[in-house]
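Colleague: Next input, structure requested:
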Amino acid sequence: MGSDTSTQKKLFEEFDSDGSGMIDSMEIASYMAENYTGFPLEAVQLLITLADRDGNGEIDRKEFTDFYKIVLASVNSSDLGLKSVIYTATSVAENNSKISGKRMQQVQKCFGVNGQIDKTSYDKAEFLQEISRFIPY
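Modeller: Below is the predicted model:
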């Protein structure tokens, strides 16, 4: 993945395989499976959720810059294990190594968990321990 605006525009068009101007989870999963062997596809919905500012479940051109940063960090992670990718994507979205309780709730919801958040923030070890409750691998 390149880093300039024209590269991002071309990449958006690659992700947007149906040309709708929106990128959905199926398009992302297809692109990631084709281009990033070993990337955990279970994390696709989280990638969308973290960058989807308007909450419509898809990534538009305005949201693509944030999505691009999250995906770039995730695919360049030294560990493509699901928990590691989740932490990397979430910390990039949060723009901090500490993860807020609000972001933790987003992660939980993406994985079908509606748990109570007891903390206002989580460091990496705490975050990984917490998600280990609902992501066993």
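Colleague: Please count neighbours and contacts with C-alpha atoms only from this point.
Modeller: Will do.
Colleague: Can you name every helix or strand that the longest helix along the chain contacts?
Modeller: In the chain, taking DSSP state H as the definition, the longest helix is helix 61-75. The contact analysis (3 or more C-alpha pairs under 8 Å, 6 or more residues apart in numbering; DSSP states H and E) places helix 61-75 against helix 5-15, helix 44-51, helix 82-94.
Colleague: Taking helix 61-75 as reference, get the angle to the second one.
Modeller: In terms of direction (axes from the mean of the first three to the mean of the last three C-alpha atoms, to 10 degrees), helix 44-51 departs from helix 61-75 by 130 degrees.
Colleague: Likewise for the longest one?
Modeller: Taking the same axes, to 10 degrees, helix 82-94 and helix 61-75 form an angle of 140 degrees between their directions.
Colleague: let's see this one next to it:
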Amino acid sequence: MSEAPMTPTVLFVCVHNAGRSQMAAGFLRSLAGDRVRVLSAGSEPAASLNPVAVAAMAEEGIDIAGESPALLATDDVRASDVVITMGCGDTCPIFPGKRYEDWELTDPAGLGIDEVRVIRDDIRMRVERLLVGLE
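Modeller: Below is the predicted model of the structure:
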């Protein structure tokens, strides 16, 4: 009898955990359901989510309004199979055996909805590619 496959864990990290990483986590949760464990955190978390990012995701039918920015914990990195960084530079701890990707994405802070939609759509495309690589 074969064992059930392990559920991969993906951690999205950006500086404030208020926009990019939250949008990416929202897309992965929506697209993968319970096939992937999704975490997101920031090296310097903001007090709340970027309301324009929340609005842009709502247009896609994904509600991230209930999420809160979280501080990046070393244990979250250790527990993750894939770590996606988005502009947090050297603040993300590196552990051997993990898959790391750095996604160069514009920070949506202070941008209008039209500009945030472009970032959102880029994130969706990257998340879809990531998901194909996990399955």
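Colleague: what TM-score do we get after superposing?
Modeller: Once superposed, the chains reach a TM-score of 0.26 (TM-score structural alignment, normalised by the length of the second structure), with 59 aligned residues with a C-alpha RMSD of 4.4 Å.
Colleague: Which residue ranges of the second structure form helices?
Modeller: All helices of the second structure, identified by DSSP H, fall at 20-32, 51-58, 74-79, 113-134.
Colleague: Show me what the last one packs onto, helices and strands only.
Modeller: Right, helix 113-134 of the second structure. Judged by 3+ C-alpha pairs under 8 Å, 6+ apart, helix 113-134 of the second structure is in contact with helix 20-32, helix 51-58.
Colleague: residues of that helix that come out buried?
Modeller: 113, 116-117, 119-120, 123-124, 127, 130 (16 or more other C-alpha atoms under 10 Å).
Colleague: ok and it relative to helix 20-32, angle-wise?
Modeller: Inter-element angle recorded for helix 113-134 of the second structure and helix 20-32: 50 degrees (by the same axes, to 10 degrees).
Colleague: Can you check what angle separates the longest helix of the first structure from helix 5-15?
Modeller: Using the same axes, to 10 degrees, helix 61-75 of the first structure lies at 90 degrees relative to helix 5-15.
Colleague: if we can go back for a sec, which one among the buried residues of helix 113-134 of the second structure gets closest to E101 of the second structure?
Modeller: Nearest to E101 of the second structure among the buried residues of helix 113-134 of the second structure: L130, at 9.9 Å, using C-alpha to C-alpha.
Colleague: give the contact list for the nearest residue to A89 of the first structure once chain neighbours are set aside.
Modeller: Nearest residue to A89 of the first structure, sequence neighbours excluded (C-alpha to C-alpha, 6 or more residues apart in numbering): I70, at 5.1 Å. For I70 of the first structure, the contacting residues are 47, 51, 88-90, 92-93, by C-alpha atoms under 8 Å, 6 or more residues apart in numbering.
Colleague: How many neighbouring residues does F12 of the first structure have?
Modeller: Burial measure for F12 of the first structure: 22 neighbouring residues, criterion other C-alpha atoms under 10 Å.
Colleague: on that earlier part again, for T85 of the second structure, find the nearest of the helices and strands packed on helix 113-134 of the second structure.
Modeller: Nearest to T85 of the second structure, of all those, is helix 20-32, at 8.2 Å by C-alpha to C-alpha.
Colleague: Show me what the closest one packs onto, helices and strands only.
Modeller: Under the contact criterion of 3+ C-alpha pairs under 8 Å, 6+ apart, helix 20-32 of the second structure touches strand 9-14, strand 37-42, helix 51-58, helix 113-134.
Colleague: any idea of the angle the third one forms with helix 113-134?
Modeller: Between the axis of helix 51-58 of the second structure and that of helix 113-134 there is an angle of 60 degrees, by the same axes, to 10 degrees.
Colleague: Which positions within helix 51-58 of the second structure qualify as buried?
Modeller: In helix 51-58 of the second structure, counting by 16+ other C-alpha under 10 Å, buried: 51-57.
Colleague: What is the nearest of those residues to L31 of the second structure?
Modeller: Of all these, L31 of the second structure sits closest to M57, with 13.2 Å by C-alpha to C-alpha.
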